[in-house]
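S.K.: My questions concern the predicted model and sequence given below.
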Amino acid sequence: MAHIEEISPKDVERKIEQNENTFLIDVREDEEVAEGMVPNAKHIPLAQIPNELDNLPKEQEYVMICRSGRRSMNAAEFMKERGFSNVKNMEGGMLNWDGELVF
């Protein structure tokens, strides 16, 4: 299993505020993202991640997001095993996010 670095929700918020070139991917299901997403995140449900990898640059920094951090960790490990070297998991998922939400 690939080692995945965790990043705190506060650090994710800082990256958004500083316009860092980080690609945020929310792997939750449609009904979950309807309750709000992290600003600038792209919604790719977990089951679609394998089909989307060819459309994503491997050298990009990615932060994976889900409700609690478990599904996003699985997605991050999947990506890392396929050559994405800079993939992080947002610690605690949306349950720990107190920042702005977009709908």
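M.R.: Right, received. Where do you want to start? Residues are numbered from 1 along each chain as shown.
S.K.: Please count neighbours and contacts with C-alpha atoms only from this point.
M.R.: Fine.
S.K.: Leu24 versus the residue lying closest to Met90 once chain neighbours are set aside, what's the distance?
M.R.: Sequence neighbours aside, Ile7 is the residue nearest to Met90 in space, at 5.0 Å (criterion: C-alpha to C-alpha, 6 or more residues apart in numbering). Taking C-alpha to C-alpha, to the nearest Å as the measure, Ile7 falls 12 Å from Leu24.
S.K.: take the one below as the second:
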Amino acid sequence: MNEQAATAGEARPLTYMGLVDLCRARVTEIFPWDLVEEIEAGREPLILDVREPYEYQALHIADSLNVPRGVLEPACDWGYEETVPAIARARERDIVVVCRSGYRSIFAADTLQRMGYRSVRSLKTGLRGWNDYEQPLVDGAGNPLTLDDADAYFAAGPSDEQLGPRK
């Protein structure tokens, strides 16, 4: 039975995690330690951070490229105001897509693959896992963050209102 199987004659809407799982089936994921190994071996994939600019400014992996998920498709093609040449010309390059938790990056990696990018992977556990593995993060000015600063950033969770109604 697929994700949109009929329930009482109606299609059941997908949840966020249901959509993630559909894309995950088509996307290769790597763990933070795998990415560290690649970087240390000199393979240097393009690290594509698909979070919003304010998130990227707060912290990111040094030398990563920020292209928010909301403008990814036109950023990848030539001829648009949103075109980002570094990603538009990277169709043959190894790309690791990152976000906060590893979910938006799954959507983005799936999209890139559909757009013809040949070697795209998603960072499982996202930047949260990267930080848990005690890998360096920098702020918007390129200044290194302490583990405590990064931990504080990741400690914020959904507000009570965002948790939804309680049954």
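M.R.: Received it, and whenever you're ready, just let me know what you need. What you see is a predicted model, and the numbers here were worked out from it, not measured in a lab.
S.K.: hmm, back to that, can you count the residues close to the counterpart of the residue nearest to Met90 of the first structure in the second structure?
M.R.: The equivalent of Ile7 of the first structure in the second structure is Ile30 (alignment by TM-score structural alignment). Around Ile30 of the second structure there are 16 other residues, counting by other C-alpha atoms under 10 Å.
S.K.: Report the contact partners of Ile30 of the second structure.
M.R.: By C-alpha atoms under 8 Å, 6 or more residues apart in numbering, the residues touching Ile30 of the second structure are Arg121, Ser122, Leu123, Lys124.
S.K.: and what of Leu95 of the first structure?
M.R.: Counting by C-alpha under 8 Å, 6+ apart, Leu95 of the first structure has contacts Arg67, Ser68.
S.K.: 10 Å instead, please
M.R.: Going by C-alpha atoms under 10 Å, 6 or more residues apart in numbering, Leu95 of the first structure touches Pro9, Cys66, Arg67, Ser68, Gly69.
S.K.: Scan those and report the most crowded one.
M.R.: Neighbour max across those (other C-alpha under 10 Å) = Cys66, 27 neighbours.
S.K.: Which secondary structure state is assigned to the residue lying closest to His3 of the first structure once chain neighbours are set aside?
M.R.: Distances taken as C-alpha to C-alpha, 6+ apart place Glu77 nearest to His3 of the first structure, at 7.4 Å, with adjacent residues excluded. What DSSP: H, G, I helix; E, B strand; the rest coil gives for Glu77 of the first structure is helix.
S.K.: Can you tell me what Glu77 of the first structure aligns to in the second structure?
M.R.: Glu77 of the first structure maps onto Asp110 in the second structure, by TM-score structural alignment.
S.K.: now swap in Ala34 of the first structure and tell me
M.R.: In the second structure, Ala34 of the first structure lands on Gln57 (TM-score structural alignment).
S.K.: wait, is that match part of a strand?
M.R.: No - counting by three-state DSSP, Gln57 of the second structure is not found in a strand; it is helix.
S.K.: Tell me the spacing between it and Glu161 of the second structure.
M.R.: 26 Å.
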